[in-house]
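**Student:** can't give you the sequence, but here's the structure:
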């Protein structure tokens, strides 16, 4: 039976995910700017016309926009998308100009820009570390206990007692590492290095492909080797170790994102799997209906996504700004304003094209195109 939360519940869950994450991201920029003495003219959650807001004693306008799909901090002197000085900036009195974004040295501007993604990663580390402290961590050794008949593992020659050392050249520490590697690589041929009776052996397997459907009707294409552990080991951890586990888990998730992007670029994974705001809203409602821990886990995952995507070297994103600041630091002078202008126009066009693609994918995942095809047919 397919269980899906209602529309209102889904919308509220989506706002409960996106709103706080956008606030945290922009607060990173804001606090770094404050640290370096840059005046913030506006701090907005959402885009478009202001719905509500107030102005604090420093002259910063805190507001909510009607479209809750992002946000921004507008610093004094940050007068265009490429953050370049303008005639208005040059005409400011010296005291006011000293408080503007463009008056700061390149290393301070870079820190201000990087602080947004950094605080997203920090939030995820705290959440994942908190989960590790509350529930412990899996330390099940990567020793084969069960081999499913007619599975990829059986075809490769794995037997109970084998200890998996590496998959596809990647070191394996726990049994969870095996499942995580295989899950992302259905139908891919991979190298397996094992220890058997004290001797190292190299086997090759084509990871099995399996389609699963959850209680909400979502279908997933995942990879399976077809092995199970002899038993499970879960260990409690202390407060000191928990943040380290959070950092490790965050790094693993970023690695999975990099792998997934590589698979899409190489054609091994369909672009239909790219999702946008509509699918995030759907998943938000579903995870909240499962319980608060699942919902908080989703917040951590999306926070990592937000930090990672913003660090991509694409103009209009934080990573694009950081790329040009790096060039400026090497050349010891800013990039030509005309080059920046065209780069940021291209970046905007690329982002709009991506938004269109993921929206089409989202609508397709909801069955809209099949319904229209049925009506036309």
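**Tutor:** Happy to help now that I have it. Just so we're clear, the structure is a prediction, and the values are computed from it rather than from any experiment. Numbers count the residues shown, from 1 in each chain.
**Student:** rest of the way, CA atoms for contacts and neighbours
**Tutor:** Will do.
**Student:** Past the helix or strand residue 43 falls within, which element shows up next along the chain?
**Tutor:** Following DSSP states H and E, one finds residue 43 within strand 40-55. Following strand 40-55 in sequence order, the next helix or strand is strand 61-75 (DSSP H and E).
**Student:** quick one, strands of the stretch 1-150 of the chain?
**Tutor:** 40-55, 61-75, 137-138, 144-147 (DSSP state E, counting those that start in this stretch).
**Student:** elements contacting the shortest one?
**Tutor:** Same thing as strand 137-138. strand 234-235 (3 or more CA pairs under 8 Å, 6 or more residues apart in numbering; DSSP states H and E).
**Student:** what sits up against the strand it packs on?
**Tutor:** 136-140 (CA atoms under 8 Å, 6 or more residues apart in numbering).
**Student:** next one: stretch 51-64
**Tutor:** The contact list for stretch 51-64 (CA under 8 Å, 6+ apart) reads 39-47, 50, 65-66.
**Student:** Now do it: distance to the chain's middle.
**Tutor:** 29 Å (CA atoms, centre = their mean, to the nearest Å).
**Student:** Regarding that stretch, how distant is the last residue from the first?
**Tutor:** 6 Å (CA to CA, to the nearest Å).
**Student:** Tell me which residues of that stretch come out buried.
**Tutor:** 60-64 (16 or more other CA atoms under 10 Å).
**Student:** before we move on, what about stretch 6-17?
**Tutor:** 9-11, 13-14, 16-17.
**Student:** So of these, which two are at opposite extremes in space?
**Tutor:** 9 and 17 (12.4 Å; CA to CA).
**Student:** tally of neighbours for residue 135?
**Tutor:** Residues lying near residue 135 (other CA atoms under 10 Å) number 13.
**Student:** Return the residues in contact with it.
**Tutor:** Residue 135 neighbours (CA under 8 Å, 6+ apart): residue 236.
**Student:** here comes the other one, which I'd like you to weigh against the first:
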């Protein structure tokens, strides 16, 4: 196990994390497009100038671009990599037009677009399922094995042996459910449904925010109530049970991602907490030093986030396309071209702004701005 990752190791780890996820996402678009009879003109991992490429017997150009920060599938009839229709697609010969993306019914186009992010979710489910099948399903009951002195839990009267059945009405099936419900909720007051001695009672408390620094010097904050779990158990599971558990684990992370995003949107959480590709690269290198299992688990986490982000209803993202297709399905006609053009301009501006913000944050996490401030001072 490496103590600290160097720059070459970090770059390699980042490629190992992002490369397969971009391929999985774009392959979801590609394979469903093939099933729907749509021709793919290009399948690219990375953007910019082509480093290497080849064309298969179906006429699809497979290539790798020099900027490995994403990818795209360009279908017949697309004007560009974000699937805006080519103005001349209707003038294609009948045989070619029938296999173009814009000529497909709206349900097929929606299915092709949705396939990318949902393939990312499926990929995460399969990773978790493989771990569950190999090692067993990890289970820790939501029962308190210890209470930290002078903690929020101690002051609220929680005791060893108490079973936390629900938090704010949400059922707690495992101890990890408690951690997730508390850690990212910004320390707001919560109501716990507690089972003790065959009786159920409601206990209210306010979690406390603690700052933690990991072995790599990264500082993070989370909320805790001051309770400790019992020893975890690994329950052997067959293929079906492993997949079911993997789906639950994936859904828990999707739900958590949605809650944290909601906190950003409502202003409850600072945009300073947002991270981008540079932070993912840094984390990839750090996690890779912990071993293959940790790295593969991190890949599953990033895959879920990639799928979730792509479903956001922003033009240029898959969710933006799905929003337009929903409009088309309801109104029985596409949105006006001018409205779509302005929406894509807005989406482009929003994504560029977001990338600038997260890059600024990422550079700050590397200590760049503190270093400049010390030099100036």
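**Tutor:** Sure, I can see it. Just so it is clear, the structure is predicted and the values come from calculations on it, not from any experiment.
**Student:** out of the strands of the stretch 1-150 of the first structure, nearest to residue 218 of the first structure?
**Tutor:** Ranking these by their distance to residue 218 of the first structure (criterion: CA to CA) puts strand 61-75 first, at 23.6 Å.
**Student:** Helix, strand, or coil at residue 166 of the second structure?
**Tutor:** strand (DSSP: H, G, I helix; E, B strand; the rest coil).
**Student:** Quickly note the distance from it to residue 207 of the second structure.
**Tutor:** From residue 166 of the second structure to residue 207 of the second structure the distance is 15 Å (CA to CA).
**Student:** from what I can see residue 66 of the second structure touches residue 44, true?
**Tutor:** No: using CA atoms under 8 Å, residue 66 of the second structure is not in contact with residue 44; the gap is 10.5 Å.
**Student:** More neighbours: those two, which one.
**Tutor:** Each of residue 66 of the second structure and residue 44 has its neighbours counted (other CA under 10 Å); residue 44 has more, 23 against 14.
**Student:** how about the nearest residue to that one, chain neighbours excluded?
**Tutor:** residue 63 (4.9 Å; CA to CA, 6 or more residues apart in numbering).
**Student:** Where do the helices of the stretch 151-300 of the second structure begin and end?
**Tutor:** For the stretch 151-300 of the second structure, helices defined by DSSP state H, counting those that start in this stretch occupy the ranges 152-156, 175-183, 239-266, 277-288, 292-310.
**Student:** Of those, flag the one that's most buried.
**Tutor:** helix 277-288 (a mean of 21; mean count of other CA atoms under 10 Å).
**Student:** Mean distance between that one and the first structure after superposition?
**Tutor:** Compared with the first structure after fitting, helix 277-288 of the second structure deviates on average by 0.7 Å (mean CA distance after the TM-score superposition for the first structure).
**Student:** what's the angle between the strand holding residue 43 of the first structure and strand 61-75?
**Tutor:** In terms of direction (axes from the mean of the first three to the mean of the last three CA atoms, to 10 degrees), strand 40-55 of the first structure departs from strand 61-75 by 180 degrees.
**Student:** once aligned to the second structure, how far is strand 40-55 of the first structure on average?
**Tutor:** Mean deviation for strand 40-55 of the first structure: 0.7 Å (mean CA distance after the TM-score superposition for the first structure).
**Student:** Please look at residue 226 of the first structure and residue 153 and confirm they touch.
**Tutor:** Yes: Residue 226 of the first structure is within contact range of residue 153, at 5.6 Å (criterion: CA under 8 Å).
**Student:** who touches both of those two?
**Tutor:** Common neighbours of residue 226 of the first structure and residue 153 (CA under 8 Å, 6+ apart) are residue 147.
**Student:** coming back round to it: could you tell me which of the contacts of strand 234-235 of the first structure count as buried?
**Tutor:** Using 16+ other CA under 10 Å, the buried ones in the contacts of strand 234-235 of the first structure are 136-137, 140.
**Student:** Mind putting the helices of the stretch 151-300 of the second structure into CSV with distance to residue 363 of the second structure?
**Tutor:** Converted to CSV, the helices of the stretch 151-300 of the second structure look like this (distance: least, CA to CA, whole Å):
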stretch, distance to residue 363 of the second structure
helix 152-156, 35
helix 175-183, 25
helix 239-266, 20
helix 277-288, 8
helix 292-310, 20
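**Student:** which stretch among these comes nearest residue 317 of the second structure?
**Tutor:** Among these, helix 292-310 sits nearest to residue 317 of the second structure (CA to CA), with 5.4 Å.
**Student:** And that closest one, what does it pack against?
**Tutor:** helix 7-35, helix 106-135, helix 239-266, helix 277-288.
**Student:** Mind checking those helices for the one nearest to residue 339 of the second structure?
**Tutor:** Per CA to CA, nearest to residue 339 of the second structure of those: helix 106-135, 18.0 Å.
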